[in-house]
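Undergrad: here is a sequence together with a model predicted from it:
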Amino acid sequence: MTETTTSNVQRVDRDPLSGLPQSGSKKVMLKGAILSLALLLQSISVTAAVVSSLKQDFPNASAMELQCFVTVPVLGNIVATLIGGRFATRIGKKNLCVIGTLLCFVGGFFPMFIPLLDGQTALRVLAGFGLGLIQPLSASLIVDCFKGKEADTLMGFQSSAVGLGATIISSTIAGIMSFDWHYFYYVYFFALLVTVIVLLFIPNAVNDLGREDATTSEDKLKRRKTPISAYFGMLLQIIFATGYGFYTINLSLAAEETGTITAVQAATVITIISISSLLGGLVFGLVKSFVGMRIGVIAVAMQGAALLIWGNTTSLAAWNIAGVLLGVGFCWFMPYVNILVNEHTDPSISAQTTSYAFFGNSVGSFIPPYAFALLGAVTGITSPWKSLNMGAGFMAVVIVLIVIFMVNDKKKTAAKSVTA
């Protein structure tokens, strides 16, 4: 008994939370520094606006090669999602944030100096790897450093910060493209700025979070099995991200194909998406309080409607409306999935189940160019513009799966109530 008590005291003495600011401006800056990580999470996908401009320098490149400029970096993201947790416990979470943001800068900016498209795409994998390292940390550090309502509030801000970062980066790219698209790579100096913010305002004590394994054998025996909802959430993310990816890889090319919407205007539409995502995230909790988990169906339906509008109209006004639908739908779907995979979990497995959702999204984000090529070979539809209707088809599949899952879950709940 004495040994156990002593061990517990030692753990309290080594509690890294004691090294974090408890109040005042330093605590505010810590929150801001953690939230700054989320600003970078869309820095790969929003570069879709330059895909059509790449054709100027690489006229012989195929549509898939141009699309891979955006999607191949996701390979680095997938790998980092799988191994990043192990790095965090060995080298420290603050250190991992610094490494991730620096890799984002290197992989985003230095392709500017590579004359080959394949070389640029390959180097951008480093940016994807860096984002994969900081993606889970942008959320887990909030749970690590803050508790209760404070943590809940910051999680909402984190979702909005993703949209804010996409807005800042995409609008900057749009501005640069109106001058000379070749300089859009400079937008990745924003990652270097986040690196400095992390170094200055996240205490070194954060490196000790999670380093000591305080889990006893008894705690390990109490760990719950991973619920089916976690695997279902991962499946939803794969299908959803694939359909969403048809917008990512083809919107700029589709705009050029219409003959009435320019690449610069398409970049502006992407900015509208980012702004809508930012604002929509602020009201997610309020909307969910009225519609419950049906918000998943609503969110995906908005995505599908946006893709159909893009794939069947040539009006810039209609494209802007679709941008609003897609932005709001996206920022509602992501927290919906995170809630879904954690509905039947406890703290011992919540991080693991949430990682399934991130992994599914990364895998789905990599698939679109190949899905586009395969479906094009089967259907004969090789138009980037009309392919957006295929993306809407993926959204329809997601809706059907959610409805089936909700009905099945309701039946199980009713059966348990009768048995009880």
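TA: Good, I have the coordinates.

Undergrad: could you use CA atoms for every contact and neighbour count after this?
TA: OK.

Undergrad: secondary structure element for residue 109?
TA: helix 93-109 (DSSP states H and E).

Undergrad: wait, I meant residue 405
TA: helix 388-419.

Undergrad: which strands and helices sit next to that helix?
TA: helix 228-258, helix 295-312 (3 or more C-alpha pairs under 8 Å, 6 or more residues apart in numbering; DSSP states H and E).

Undergrad: rebuild those helices as a markdown table, extending it with distance to residue 414.
TA: Below are the helices and strands packed on helix 388-419 laid out as a markdown table (distance: least, C-alpha to C-alpha, whole Å):
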| stretch | distance to residue 414 |
| --- | --- |
| helix 228-258 | 17 |
| helix 295-312 | 21 |
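
Undergrad: could those helices go into JSON lines alongside mean neighbour count and distance to residue 150?
TA: Formatted as JSON lines, those follow (neighbours: other C-alpha atoms under 10 Å; distance: least, C-alpha to C-alpha, whole Å):
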{"stretch": "helix 228-258", "mean neighbour count": "24", "distance to residue 150": "26"}
{"stretch": "helix 295-312", "mean neighbour count": "23", "distance to residue 150": "24"}
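
Undergrad: identify the spatial nearest neighbour of residue 391, chain neighbours not counted.
TA: residue 243 (4.0 Å; C-alpha to C-alpha, 6 or more residues apart in numbering).

Undergrad: pull out the buried residues from the helix or strand where residue 196 lies.
TA: If you go by DSSP H and E, residue 196 is part of helix 189-201. Under the neighbour-count criterion of 16 or more other C-alpha atoms under 10 Å, helix 189-201 has 189, 190, 191, 192, 194, 195, 197, 198, 201 buried.

Undergrad: next up, a second structure to put side by side with the first:
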Amino acid sequence: MKHSFIIKLTIISMSFAMMSDSVVVPLVSQIFATYPEASAFSQNFIISGTALMMTMVSLLSGKLAQHFSKKDLLIVGFSLFAIAGIVSGLVNNIVMLSVCRGLTGVAMGLISPLALGLISELYTDIKERSGIIGVYNGMMAAFGAAMSIAAGYIAVTNWQAAFFINAIAIPVLILTIVFLPRTPPEKQVNHDSIKVDAPIREKIPALKLTAISVSAFFMNTLYCVIFYCIALYITDRNLGDSSVIGILSSLGTLGSFSIGMIFSVIYMRTKRFSPTIFFILLAASYFVLSLPVGIIPVGLACVVGGACYGMSYSYYIVEISEVMPAHAVSIGMAIITSVIGVSMFLAPYVISVYESIFNLHSISETFLYIAITLLTCGTLSLILSLRERKLLITSSLE
């Protein structure tokens, strides 16, 4: 079924919500300086607490999509996002800021799995769907880059005002209300002329879903370390101020944007070997960051790392849309979104964990150990992919 350009534009514009944390990344050092009395948990919650809330609500949104139209749920999500995001720039104490950030995460938890589920519902051809998901992810990165750069420059004079960037939710809300088709709840959807709430349903492939989720957890957790901690890394290395941090953050999202625009082509060629590629390339990026290099190699490492993240995000979403039965697509998207949310929430704590286990004393040393971890993941992925290909070849010959 063909869908109009304005519907595609509306769906793709929703991707900005997942990049709300791009506004916060350049502000980390200033938030810590403004609230030095706050506990480490409170400080980290402002940075990645949205991911924790998104995780919990994502699972609920998948269930809600069984009973309510995705359009109605998305309207609620963007309304909440606009209010919480804008109010974040008006409050002047850490408790209220934490509450607003938490509500922003609730909105993200509603929006992300529903938008991705809508793509799977409206675009059934794998090539077209992977293309839309790639563009969705690419534009998510583009939004993130623009938001990060803008926040970095605004933060030079007033870091709280950077939160007003979240007002972009208002035009997206209007597009959703006016142009998005009202699809029926998933329990009422027919798939290939068979009602999904019929007595016989295709079972959810638990093993495949688990494998995809575990891979996504490690990839996202380790990538988000540099995403969230780029400000601490730049400050520790004395490479620049908040404007430089904003630019470097945007380079990562530039890499994601670039890979998203061509993801469909890459995916159709690499498929099961995609995880091996992005794990190993991200390991190389962290290895560069562990060295005493200048701003240009750091920038290149950020671009490559962002491209790896963009490729991995699109890959996991496409894989979920492929393995999940029609009646459970939103549930699958909710699960993978929750996994990504958990990994984003845990990412700021990874440095402390590595420092404690390996007795490390600098963020650069930690990045070397993260590179080794990623290389191990890439090697395991290659072994499993080769094993899967061998099994497929063997079964085809029988």
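TA: Now that the structure is in, tell me what you want to look at. Remember, predicted model here, so these are calculated numbers, not experimental data.

Undergrad: just the TM-score for the two chains, thanks.
TA: Once superposed, the chains reach a TM-score of 0.88 (TM-score structural alignment, normalised by the length of the second structure), with 394 aligned residues with a C-alpha RMSD of 2.8 Å.

Undergrad: trace the residue nearest to residue 391 of the first structure over to the second structure, please.
TA: Aligned against the second structure by TM-score structural alignment, residue 243 of the first structure finds its counterpart in residue 222.

Undergrad: skipping adjacent residues, who's closest to residue 112 of the first structure in space?
TA: residue 185 (6.2 Å).

Undergrad: number of nearby residues for that neighbour?
TA: Neighbours of residue 185 of the first structure under the rule other C-alpha atoms under 10 Å: 19.

Undergrad: for it, give me its contacts.
TA: Going by C-alpha atoms under 8 Å, 6 or more residues apart in numbering, residue 185 of the first structure touches 108, 109, 110, 111, 112.

Undergrad: out of those residues, who's nearest residue 357 of the first structure?
TA: Using C-alpha to C-alpha, residue 108 is the member of the contacts of residue 185 of the first structure that lies nearest residue 357 of the first structure, at 25.1 Å.

Undergrad: distance of the residue mapped onto that closest one from the second structure relative to residue 115 of the second structure?
TA: Aligning on TM-score structural alignment places residue 108 of the first structure opposite residue 85 in the second structure. Distance from residue 85 of the second structure to residue 115 of the second structure, counting by C-alpha to C-alpha, to the nearest Å: 19 Å.

Undergrad: residue 214 of the first structure in helix, strand or coil?
TA: Under DSSP: H, G, I helix; E, B strand; the rest coil, residue 214 of the first structure falls in the coil class.

Undergrad: which strand or helix spans the closest residue to it other than its chain neighbours?
TA: On the basis of C-alpha to C-alpha, 6+ apart, the spatially nearest residue to residue 214 of the first structure that is not a chain neighbour turns out to be residue 11, at 7.8 Å. Using DSSP H and E, residue 11 of the first structure falls within helix 2-13.

Undergrad: so what secondary structure elements neighbour the helix or strand following that helix?
TA: Next helix or strand after helix 2-13 of the first structure toward the C-terminus (DSSP H and E): helix 24-38. Using 3+ C-alpha pairs under 8 Å, 6+ apart, the elements in contact with helix 24-38 of the first structure are helix 117-145, helix 148-177, helix 189-201.

Undergrad: distance of the counterpart of residue 142 of the second structure in the first structure from residue 294 of the first structure?
TA: Residue 142 of the second structure maps onto residue 164 in the first structure, with residues paired by TM-score structural alignment. For residue 164 of the first structure, the distance to residue 294 of the first structure (C-alpha to C-alpha) stands at 26 Å.

Undergrad: which one of the two has more residues nearby?
TA: residue 164 (25 against 14).

Undergrad: now the closest residue to the more buried one other than its chain neighbours: which helix or strand?
TA: Nearest in space to residue 164 of the first structure, with sequence neighbours left out and distances taken as C-alpha to C-alpha, 6+ apart, is residue 278 at 5.5 Å. Secondary structure here is read from DSSP H and E; on that basis residue 278 of the first structure sits in helix 263-282.

Undergrad: what is that helix packed up against?
TA: By 3+ C-alpha pairs under 8 Å, 6+ apart, helix 263-282 of the first structure packs against helix 148-177, helix 228-258, helix 316-341.

Undergrad: nearest to residue 206 of the first structure, out of those helices?
TA: Nearest of those (C-alpha to C-alpha): helix 148-177, 16.1 Å.
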